[in-house]
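> Need the 3D shape of this:
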Amino acid sequence: MEVPRFDQWSSGEFDAVQLARSIVSKSKDIETAFYVIDLDDPPRKLKLWREVLPRVQPHYAVKCNPNKVLLKVLVGLGIGFDCASRNEIRLVLSLGADPQKIVYAHTIKSPTSIHFAREKGIRRMTFDNVKELQKIKEHFPEALLILRLRVVDEDCYTMTDKFGCPPEDIPSVVGAAKNLGLNLHGFSFHVGCQSEKDRTSVTALQVCKDAEKVARQFGYTPKLIDIGGGFDCNKGDEQTFKQIAGGISTACDSLFPASEGYEVISEPGTFFVGSACSICAMIVGKRYLRGMTQLYLNESVYISFNRALFGDSHIKLQPLKGSEIFDKTSIGENLQPTRIYGVSLDGIDRIIPCWQLPEMEIGDWILLYNQGAYSEAIESSFNMLDSPDR
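Model prediction:
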């Protein structure tokens, strides 16, 4: 199915529900879920970013959502890109991205991948161990290296057991870079996805400052600080982002003042695309079990709702035949406990555990908001289910 483009309704405002209803009403035979994408959302997010983090140059994390239409919008905005593989690099370059605005943000790279980056003129890349330095020395000795530091936030999804140089290893790793004659360009960290605590980033910035002092002892003068990602900002949640960003901005100015030549960048993904995409899905099954309504969608955690496996709290839904928006906090006399499953044969394929929702029937459509992050990017072929139209 070719999904119609939305080119502004008379109100001048993007209305995902209105567009979804129009698609469903005009295409009675559709049975596949589909995306509704607000292409004006990323520009709005960039405007907000520049208002509250004017010094921090965003590099969109391609892994979050590699949708070409969204990437074209982001390339047009002139921001940078965080790429973690050769294919991600190829993709953004094919869409016109500037190689000098790309960070090869993976601390473990194959020799051929390092050589590929060299061929494409992508000098900035991350590392966190001595073995990686040895590969870089052989295949790209003029690279501008960013040492990823280990920072822990217990309250969010984090990868620090897998990536990041522990503070106690910084002297030996920096010393190895010096002995190999490599360019230590700066430091990076990633506090974790969906972190809502500016204190964690502020603590991480202090770790970067301590690492910089070590680097200076070896004769380096690193001037780049990469504060990673983990930022979220769904529509209506701007105040939370502003609060977090305010603390980070103050810490950056204090520890790494622009007057001393420091450059600060970041790697946001969800921030730019999370609320840009909604998914319209159809109810294809219904039953009752022990006092609870169970609905089955033509979607799945194996297609677009992978984040539901990690307790995604950002889902909001709206039945197309109604006007109310529901989330996990909804209550009301005409609502009933409802669990929403994906259509795969895996028992863990549960999109919504138990919300109070109105009565809905097979054939009804619902719109699920805030589904732009780690949806299309993580889609699998399990059960060979139909992918949503885009």
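> switch to C-alpha atoms for all contacts and neighbour counts from now on
Fine.
> Would you check that D155 makes contact with S195?
Yes - D155 is within contact range of S195, at 7.0 Å (criterion: C-alpha atoms under 8 Å).
> Please say which of those two ends up with more neighbours.
A count of neighbours by other C-alpha atoms under 10 Å puts S195 above the other of D155 and S195, at 21 against 14.
> which residues touch the more buried one?
Going by C-alpha atoms under 8 Å, 6 or more residues apart in numbering, S195 touches 153, 155-157, 230-231.
> try 7 Å
Contact partners of S195, counting by C-alpha atoms under 7 Å, 6 or more residues apart in numbering, are 155-156, 230-231.
> Check those and tell me the two furthest apart.
Using C-alpha to C-alpha, those span at most 13.9 Å, a distance reached by D155 and F231.
> centre of the chain versus stretch 96-105, how much separation?
Centre-to-centre, stretch 96-105 and its host chain are 17 Å apart (C-alpha atoms, centre = their mean, to the nearest Å).
> Against S27, how distant is the residue nearest to G363 when sequence neighbours are not counted?
Among residues not flanking G363 along the chain, I283 sits closest, at 5.4 Å (C-alpha to C-alpha, 6 or more residues apart in numbering). Applying C-alpha to C-alpha, to the nearest Å, the value for I283 to S27 is 16 Å.
> more neighbours, these two?
Neighbours were counted for I283 and for S27 using other C-alpha under 10 Å; I283 has more, 23 against 12.
> The helix or strand hosting the more buried one packs against which elements?
Taking DSSP states H and E as the definition, I283 sits inside strand 277-289. With contacts defined as 3 or more C-alpha pairs under 7 Å, 6 or more residues apart in numbering; DSSP states H and E, the packing partners of strand 277-289 are strand 34-37, strand 292-297, strand 365-369.
> Near the spatially closest residue to R287 that is not a sequence neighbour, how many residues? Count them for me, please.
Spatial nearest neighbour of R287, chain neighbours left out: Q294 (5.3 Å); criterion: C-alpha to C-alpha, 6+ apart. As a burial measure, Q294 scores 17 neighbours (other C-alpha under 10 Å).
> ok, Q294 - contacts?
By C-alpha under 7 Å, 6+ apart, the neighbours of Q294 are 286-288, 338-340.
> 10 Å instead?
Counting by C-alpha atoms under 10 Å, 6 or more residues apart in numbering, Q294 makes contact with 285-288, 337-341, 353-354.
> between those residues, which has the most around it?
Neighbour counts for the contacts of Q294, by other C-alpha under 10 Å, peak at Y341, which reaches 25 neighbours.
> another one to check against the first:
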Amino acid sequence: MNGYLNESNFMMVEEGFTTRDLLENLLVELCPAVRSDQQAFFVADLGDIVKKHLRFLKALPRVKPYFPVKCNGSEGVMRLLAELGTGFACTTKAEISRVQSIGVPADKIFYSSPCKQVAHIKYAPSHGVRLMTFDNEVELSKVARSHPHARMLLGIAADSSPSAHLSMTFGTTLKSCRRLLETAKEQDVEVVGVSFHLGSHGPEPQAFAQAVAAAQLAFEMGTELGYQMYLLDIGGGFPGTEDTRARFEEVAAVINSALDLYFPDGCGVEIMATPGRYYVTSAFTFASSITAREELPLEQPGSEEEESDGKKSLVYHLSDGIYSTFSCLLFDSPCPKPQLHKRPCPERPSHSSSLRGPPEHTEDHIAEGLELPELQVGDWLIFEDMGAYTMATSSLLGGRPRPRITYAMSRLAW
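Next up, the predicted model:
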């Protein structure tokens, strides 16, 4: 943490100074030299992450958080969470290497990918990482050959809702658990617990109770086969914006009740979770400039009056797109409604507007059907709640540098 003070992209701010205030100050510095090639940037309130961490520990006192690196691998977030004492859920050997490079011990690393490359599995034991997950025989065999001292969590698909079958949810069915546990026994693989993940898009609170109940059944199967299982991973899916705080509290209450019923305190089972969006979504605000605009013909106006009311159909190209920051849209995240840096005149009409990435990528569609006042090249749009899946998957396609991040923290949070 002390290293932040030496970083050119870290700012200590007074209490009450908001992320939007800092962002506005940065834009004031940029706007005198308005250019169409201004690079997009983030402002990250690290104090918001501290607040979320304390809220998580208070709401779920038995649950140890492991932050999924793929959700937001920025240096500031990683170092802060390491200082706060969270564990880390990694999906590749590169992620394992990153968290270990900032001093995270191997026993706080969960190799959480359900489908691992053999080379990455072999990397784990050489760096002391033992905790992994599996949900099929192929994965089990790979681990048995390449990491015989691994501690495995059996991944179960606990959500039986119709929408779950339409998603990329991993995990085996309860019917298959015994067969997989027997196979693990035959291959001398140590299974230490059960894992489930209900998805990242706001599962109903009661779904957590059902999943914990299913996990308890899987624990019973393991016990019958002679396993000493002591770890339950309840995954992620915790909401991360300020307007969903009440929902988070509701989810936490349901989880606590289910744990008290199926895994009561003192039963010897430790509880962990992998909250990603919860920690970082609201901490990051993003600013991107308009680099080009197009005016499209209106489709089938309903009357002559509509033709003459000044309405337009406009397309704005931003300095960033789905191959970088807006890659979050590929994870089914909704695009936050943009806010205008410059306050429009009340009498200015709104127009049907679309947002797209740089013009050279014709398929780079960010948002459609927005109602915005007429904007110009060089204007800035501001997007809040942009901390999750906005940088871990970003590329340097087209030679564009990744958006700069300016970190801020209030003295009170520090």
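> hmm, back to that, what's the residue nearest to G363 of structure 1 aligned with over in structure 2?
Structural alignment (TM-score structural alignment) places I283 of structure 1 against I290 in structure 2.
> is it true that that match touches D320?
Yes - counting by C-alpha atoms under 10 Å, I290 of structure 2 touches D320, with 9.2 Å between them.
> Need the residues touching each of the two.
By C-alpha under 10 Å, 6+ apart, the residues touching both I290 of structure 2 and D320 are 40, 356-358.
> the strands in the stretch 151-300 of structure 1, which residues?
Using DSSP state E, counting those that start in this stretch, the strands found in the stretch 151-300 of structure 1 span residues 183-188, 224-226, 263-266, 277-289, 292-297.
> Tell me where the stretch 301-414 of structure 2 has helices.
304-307 (DSSP state H, counting those that start in this stretch).
> all strands for it, in order.
According to DSSP E, counting those that start in this stretch, the strands that the stretch 301-414 of structure 2 contains are 313-318, 339-340, 350-356, 365-373, 380-383, 404-410.
> Next, work out how far apart L46 of structure 2 and N9 of structure 2 are.
L46 of structure 2 is 12 Å from N9 of structure 2, by C-alpha to C-alpha.
> Neighbour count for the two, which is higher?
Using other C-alpha under 10 Å, the more surrounded residue of L46 of structure 2 and N9 is L46, with 24 against 14.
> and the alignment partner in structure 1 of the more buried one, helix, strand or coil?
In structure 1, L46 of structure 2 lines up with L39, judged by TM-score structural alignment. Three-state call for L39 of structure 1 (DSSP: H, G, I helix; E, B strand; the rest coil): coil.
> so who does L39 of structure 1 touch?
Going by C-alpha under 10 Å, 6+ apart, L39 of structure 1 touches 6-7, 14, 69-70, 73-74, 273, 276-277.
> If you rank those residues by neighbours, which is first?
Among the contacts of L39 of structure 1, the one with the most neighbours (other C-alpha under 10 Å) is V273, at 30 neighbours.
> Not including adjacent chain positions, what is the nearest residue to that residue?
The nearest residue in space to V273 of structure 1 (C-alpha to C-alpha, 6+ apart) is G372, at 5.1 Å.
> just S288 of structure 2 next, same as before
Excluding the flanking residues, the one nearest S288 of structure 2 by C-alpha to C-alpha, 6+ apart is A40, at 4.4 Å.
> Could you double-check that that neighbour lies in contact with P358?
No - using C-alpha under 10 Å as the test, A40 of structure 2 is too far from P358 to be in contact (11.9 Å).
> counterpart of the residue nearest to R287 of structure 1 in structure 2?
When structure 2 is aligned by TM-score structural alignment, Q294 of structure 1 is paired with V315.
> how many other residues sit next to T183 of structure 2?
16.
> and L147 of structure 1, which of the three is it?
What three-state DSSP gives for L147 of structure 1 is strand.
> so what's the aligned partner of it in structure 2 up against?
Correspondence of L147 of structure 1 to structure 2, assessed by TM-score structural alignment: L154. Counting by C-alpha under 10 Å, 6+ apart, L154 of structure 2 touches 114, 132-136, 140, 171-172, 177, 180-181, 184, 191-196, 215, 218-219, 222, 232-233.
> Can you tell me how far E220 of structure 2 is from V192 of structure 2?
Taking C-alpha to C-alpha, one finds E220 of structure 2 at 12 Å from V192 of structure 2.
> err, F41 of structure 2, not the other one
43 Å.
> what's the answer for S163 of structure 2, then?
Taken as C-alpha to C-alpha, the span from S163 of structure 2 to V192 of structure 2 is 30 Å.
> L131 of structure 2 now?
In this view, L131 of structure 2 and V192 of structure 2 are 9 Å apart by C-alpha to C-alpha.
> any common contacting residues for the two?
Joint contacts of L131 of structure 2 and V192 (C-alpha under 10 Å, 6+ apart) are 150-153.
> Top of those by number of neighbours, please.
Within those, neighbour counts (other C-alpha under 10 Å) peak at M152, which reaches 26 neighbours.
> Average offset of stretch 198-206 of structure 1 relative to structure 2?
Average distance, stretch 198-206 of structure 1 versus aligned residues of structure 2 after superposition (mean C-alpha distance after the TM-score superposition for structure 1): 1.8 Å.
> What residues in structure 2 pair up with that stretch?
Aligning stretch 198-206 of structure 1 against structure 2 (TM-score structural alignment) gives residues 205-213.
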